[in-house]
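Participant: sharing a model that was predicted from the sequence below.
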Amino acid sequence: MNQEKYLDYIVEETQKVLAIDSPTGYTANAAEFVMEEYRKLGYEPQMTTKGGVFVDLGGENKDDGLVLAAHIDTLGAMVCEVKSNGNLKVSPLGGMNPNNAEAENCRIVTRFDGVYSGTFQLNNASIHVNGEYNDTQRKYDDMEVVLDENVSSAEETRKLGIMTGDIVCFDPRTVITESGYIKSRFLDDKLSVGILLGFAKYLKEEHITTKQRIYHHVTVYEEVGHGGAASMPDGVKEMISVDMGCVGEGLACTERQVSICAKDSNGPYNYDVVTRLIKAAKEEDIDFAVDVYPHYGSDVDVALGAGYDIRHGLIGSGVYASHGYERSHKDGVFNTFRLLCAYVK
């Protein structure tokens, strides 16, 4: 069986879902896209009350079920003030850092009057005018969205239909290099959504019936801390978050590996699950690293906090520059996919 044929599908689906704006709180379009992709694969996905996507992939033992979770919500912002100059003050959705969002193109989604474009800038952003440009700390209070419209007052902006509570979506700038690197905002965690779709395709096309009942949960509030807090079917005993693997100083993982997390800021992952993941990677000669993530939380952490009595784990393709302009590699994607296939054997 040639697993490599699924890699192209994963990358194509990742690119498609990256192109659909889905900051936390504004995920319906992306969720419907994912629902339709599961339908095309022959599954019957359900939308949760919160707006996530839940899929039963089949398998034998419903009393020892496994949920594989990824999240489709991303970082973004919300309009919190229409300023007197016609520009927009915004509040972050999730951990969007203003230092690496500066000068990014964005879209403002109004509730009733369409979508407008703009750019996220420092207040008084011309360095030839602003003598304090270099010394100004980048904070949301000192930054604004400059609209690509002929407005110079709050009244003119409001006439466009823009108001407090509108969603601001930042440009992902997705690029796939000839050397196999995948560069984009929001690989956390749309890259893993692509991997889950590829895994679902693999199970269907290879006619694989797993010993455990397997479910996919594509959550929509992970970036604000309650994505995995609900929708656990009866009989589920285990949950693995497929999220970004951390890459940085002091960690072993690279963008070309699958990362297995042993501990994050909430504590250790289930010892037996981590051990079985490592064992499966070793047996299948999968390139992996085991790391401790110093500043991290996942959907499976949230599920435990919600009171579910489950074993838990976390894996993901290595991603550099997390919550910024992120980078991974097709090798890391393929190693993550292969580890999922090996783990459920």
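Facilitator: Nice, I can see it.
Participant: okay, CA-based contacts and neighbour counts for the rest of this
Facilitator: Noted.
Participant: mind checking how far stretch 60-79 is from the chain centre?
Facilitator: 10 Å (CA atoms, centre = their mean, to the nearest Å).
Participant: alongside the first one, take a look at this:
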Amino acid sequence: MNRPDVPRAGARLEIDIDYLREQLEGLLAVPSPTGYTDNAVRHLCGELDKLGVGYDLTRRGAVRAHLRGQSANGARAVVGHLDTLGAQVKALKPNGRLELVPIGSWSARFAEGARTIIFSEKGAYRGTILPLRASGHTFGDEVDTLPVGWEHVELRVDAYASSVDDLTHLGIDVGDIVAIDPQPEFLDNGFIVSRHLDNKAGCAIMMAALKALKEGAEAPPVDIYWLFTIAEEVGHGAASILLPDIAEMVAVDNGTSAPGQNSSEFGVTIAMADMTGPFDFHLTRRLVELCDAHDIRRRKDVFRHYRSDSASAVEAGADVRTALITFGVDASHGYERIHMHALRSCSELLTVFTLSDMELKRDARPISGLAGFPRQPTLPAVQALSPDSRPPEGETD
């Protein structure tokens, strides 16, 4: 028999894997380095139109899709980012090549050899990022001894350009955006290798979960907002897209499956903390419980050199409970690798979470009294199970 004081756990909906893959392929095909995301926003909105999901756009293009629930109070949000890493032209060089600075935080080690698109006022050009000593026939061992860094690479434009004047004639100028080719591979064994899986894969996860919810017969208990931000890689994230009604927000992003980390390319990795501090105790614990209740493989991890969309929202003063679920990525911000198992698992968890009842009913109101405010364990486990550890008579949890 169900106890009335135990929140309903929700249902795990079936995820359309083919649709998830199609969404990821489509997103990867649209360049979207931070600052050049308009086309990706238009692409995503077209996919939302196909699902029949309404949405609003901010001035700069962040997308706030809306799935109505049984109540508008205490709404929830799921957030991921459309923008990716990239580069920007810092200077036109006398040899007709381009000096670059990175967009977002990534190593020039992974830029060397990358194929690119340069977006200029006169159109787009192809090019390649090369080390300053690119030819072994010319520089010998200097090719191997050249230091790693953005000051040690340059962009060779695939057009006639041997001087600053030539570059200017092409319409290329300081500040032009450079997109890095993703070069995706989808393998038969479920592995996916590409650049920009952070966070095109997170957005594909959200779309697959949203499709399953739209096709399901049950409405969520509360309204769900699906937020697609456009500047997470430079630290802006969800700071300006939240509504006051949103009580809980779950970010979807990559986990770092690397030595010293507990993330995995299989199942869901739930972040307990990132470089901005711990995620919400109660919401995070709830996600762990939902994984266990619905047989969704999960791990926990702590990220020391990492932040997500939720960090900027909290730093901006949003009073919202935040959590982060991740799909394990090997070689994050480089040639990344993930597995479809993790993408499906994250989508499944989103369906379970959005269909589950709110655990903290008081969160439906921005401000309220002590009644219903949660407790955190303070006693050893043995004591916590004893009758003496119960709340005093008449006190309400």
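Facilitator: Okay, I see it. From a predicted model like this one, the values you see are computed outputs, not experimental measurements.
Participant: tm score of chain vs chain?
Facilitator: The TM-score (TM-score structural alignment, normalised by the length of structure 1) is 0.97; 344 aligned residues with a CA RMSD of 1.3 Å.
Participant: quick one, helices of structure 1?
Facilitator: In structure 1, the segments counted as helices under DSSP state H are 5-18, 28-40, 98-101, 154-159, 187-205, 271-283, 299-305, 330-343.
Participant: nearest to V242 of structure 1, of these?
Facilitator: V242 of structure 1 lies closest, by CA to CA, to one member of the helices of structure 1: helix 187-205, at 5.9 Å.
Participant: make TSV out of the helices of structure 1 and add mean neighbour count and distance to G52 of structure 1.
Facilitator: As requested, those are arranged in TSV below (neighbours: other CA atoms under 10 Å; distance: least, CA to CA, whole Å):
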stretch	mean neighbour count	distance to G52 of structure 1
helix 5-18	18	14
helix 28-40	18	7
helix 98-101	16	27
helix 154-159	16	32
helix 187-205	24	12
helix 271-283	16	25
helix 299-305	22	12
helix 330-343	23	21
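Participant: and E223 of structure 1, what's its match in structure 2?
Facilitator: Counting by TM-score structural alignment, E223 of structure 1 corresponds to E233 in structure 2.
Participant: what's the burial count for that match?
Facilitator: Number of residues near E233 of structure 2 (other CA atoms under 10 Å) recorded here: 25.
Participant: show me the contacts for it.
Facilitator: Listed by CA atoms under 8 Å, 6 or more residues apart in numbering, the contact partners of E233 of structure 2 are 34, 83-85, 103-105.
Participant: looking at those, which one is closest to L213 of structure 2?
Facilitator: Looking across the contacts of E233 of structure 2 and measuring by CA to CA, the closest to L213 of structure 2 is D83, at 24.9 Å.
Participant: show me what the closest one aligns to in structure 1.
Facilitator: Mapped onto structure 1 by TM-score structural alignment, D83 of structure 2 lines up with D73.
Participant: ok, its match touching N29?
Facilitator: No. Under the criterion of CA atoms under 8 Å, D73 of structure 1 makes no contact with N29, lying 10.9 Å away.
Participant: and for the two, which residues touch both?
Facilitator: Shared contacts of D73 of structure 1 and N29, counting by CA under 8 Å, 6+ apart, come down to S22.
Participant: looking at structure 2, which strand is longest?
Facilitator: The longest strand of structure 2 (DSSP state E) is strand 246-256.
Participant: and the angle from it to helix 197-215?
Facilitator: Angle between the axes of strand 246-256 of structure 2 and helix 197-215 is 130 degrees (criterion: axes from the mean of the first three to the mean of the last three CA atoms, to 10 degrees).
Participant: which part of structure 1 matches stretch 36-48 of structure 2?
Facilitator: So stretch 36-48 of structure 2 sits over residues 26-38 in structure 1, by TM-score structural alignment.
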